[in-house]
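Novice: Using only what follows, build the 3D model:
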Amino acid sequence: MMGYGYGDMGLMWLWMLGWSLLLIAGLVALVWVIVRLARGGGQSPASRSGSARSILDERYARGEIDDEEYRKRRETLG
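Specialist: Here you go, the predicted structure:
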């Protein structure tokens, strides 16, 4: 009666530890993916400048900025 009826409980603790670590790793990966998507999906600086260009074009089209301002900012963006 050394194990008090628990038998191979030591092996079961190993399985429980393994599944717990796997669950924690999955949650960490899920949080990492959510943070990456919230920050813009890891876009490169080149694609972000394209986005700035489209914003500039939209502002010009709405009449928020004049021709001179548009040209000046477009040169700055490259």
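Novice: switch to C-alpha atoms for all contacts and neighbour counts from now on
Specialist: Fine.
Novice: And the helices in the protein?
Specialist: Secondary structure of the chain (DSSP state H): helices at 9-38, 45-62, 67-77.
Novice: Tabulate those in TSV, adding columns for distance to residue 2 and mean neighbour count.
Specialist: TSV is the format used below for these (distance: least, C-alpha to C-alpha, whole Å; neighbours: other C-alpha atoms under 10 Å):
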stretch	distance to residue 2	mean neighbour count
helix 9-38	12	12
helix 45-62	66	13
helix 67-77	77	11
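Novice: this one next, for a side-by-side:
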Amino acid sequence: MGSQFFVWSGMWIFPVIGIIVMLFVFYMVFSRGRFSGCSSSYDYNRNFKDDKNSESALDILNKRYVNSEISKEDFERMKKDIIS
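Specialist: Have a look, this model is predicted:
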């Protein structure tokens, strides 16, 4: 059972598979989730939204007034607070 057994029996594939698995693990650890198919502008802090997707406070206030959730007096007071 010399080196010929190692080469001809297919045992050489296990070190190659081990190296590939180690490289894959290192990639997954150090890429910090970019492998999961997310775009490059992925926000890692999920508490904040992108600027293009978030609404301003005035937009939200207008929607609440249109949906009759707040009265006209409340709307005017809150609008004044937001603008100032």
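Novice: Superposing both, give me the TM-score.
Specialist: Comparison of the two superposed chains (TM-score structural alignment, normalised by the length of the first structure) gives a TM-score of 0.51, and 71 aligned residues with a C-alpha RMSD of 3.9 Å.
Novice: related to what we said a few turns ago, which one of the helices of the first structure lies closest to residue 3 of the first structure?
Specialist: Residue 3 of the first structure lies closest, by C-alpha to C-alpha, to one member of the helices of the first structure: helix 9-38, at 8.8 Å.
Novice: Any idea how far the closest one is from the middle of the chain?
Specialist: Mean-position distance between helix 9-38 of the first structure and its chain equals 19 Å (C-alpha atoms, centre = their mean, to the nearest Å).
Novice: Once you drop chain neighbours, what's closest to the aligned partner of residue 78 of the second structure in the first structure?
Specialist: Under the alignment (TM-score structural alignment), residue 78 of the second structure pairs with residue 73 of the first structure. If the residues on either side of it in the chain are set aside, residue 73 of the first structure comes closest to residue 56, at 7.9 Å by C-alpha to C-alpha, 6 or more residues apart in numbering.
Novice: isn't that neighbour right up against residue 70?
Specialist: Yes. Applying C-alpha atoms under 8 Å, one finds residue 56 of the first structure in contact with residue 70, separated by 7.3 Å.
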